[in-house]
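Asks: Would you be able to build a 3D model of this:
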Amino acid sequence: MFDQVGYFILQALLILTILVVTVGIALGETLIRKK
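Replies: A predicted model of the protein is given here:
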């Protein structure tokens, strides 16, 4: 039970990290293009 919860949290953190990086790169490119 604990292993499943830990794996779920790890997977959620991984997805969140990927989303943050993707959004950050997109925003960075947008700001660079505006300049």
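Asks: contacts and neighbour counts: CA atoms only from here.
Replies: Will do.
Asks: from the middle of its chain, how far away would stretch 17-26 be?
Replies: Put simply, stretch 17-26 sits 5 Å off its chain's centre (CA atoms, centre = their mean, to the nearest Å).
Asks: To compare with the earlier structure, here is another sequence to fold:
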Amino acid sequence: MVDIVLVYLSLAPWLGGEVVYWWSLVQVLQSTMF
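Replies: The predicted structure is shown next:
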């Protein structure tokens, strides 16, 4: 699932603030899975 989010981020760098939000979400997911 994290890979899908990363692909989404790479395809939508123009979101600006949204990218920061999603990146933070990825960090949380990684901290919970690993």
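Asks: Leu9 of the second structure: how many residues sit nearby?
Replies: 17 (other CA atoms under 10 Å).
Asks: Can you list the neighbours in contact with the strand or helix carrying it?
Replies: Secondary structure assigned from DSSP states H and E places Leu9 of the second structure in helix 2-11. Identification of contacts with helix 2-11 of the second structure by CA atoms under 8 Å, 6 or more residues apart in numbering yields 19, 22-23, 26, 29-30.
Asks: now these in TSV, with secondary structure, distance to Leu11 of the second structure and neighbour count?
Replies: Formatted as TSV, these follow (DSSP: H, G, I helix; E, B strand; the rest coil; distance: CA to CA, whole Å; neighbours: other CA atoms under 10 Å):
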residue	secondary structure	distance to Leu11 of the second structure	neighbour count
Val19	helix	11	16
Trp22	helix	13	15
Trp23	helix	13	15
Val26	helix	16	17
Leu29	helix	20	13
Gln30	helix	20	11
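Asks: As TSV, those residues with distance to Asp3 of the second structure would be great.
Replies: Below are the contacts of helix 2-11 of the second structure laid out as TSV (distance: CA to CA, whole Å):
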residue	distance to Asp3 of the second structure
Val19	15
Trp22	12
Trp23	12
Val26	9
Leu29	11
Gln30	11
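Asks: Can you list the buried residues in the helix holding Leu9 of the second structure?
Replies: Buried residues in helix 2-11 of the second structure, counting neighbours by 16 or more other CA atoms under 10 Å, are found at Leu9.
Asks: and the gap between the alignment partner in the first structure of Leu25 of the second structure and Leu13 of the first structure?
Replies: The equivalent of Leu25 of the second structure in the first structure is Leu19 (alignment by TM-score structural alignment). Distance, Leu19 of the first structure to Leu13 of the first structure, by CA to CA, to the nearest Å: 10 Å.
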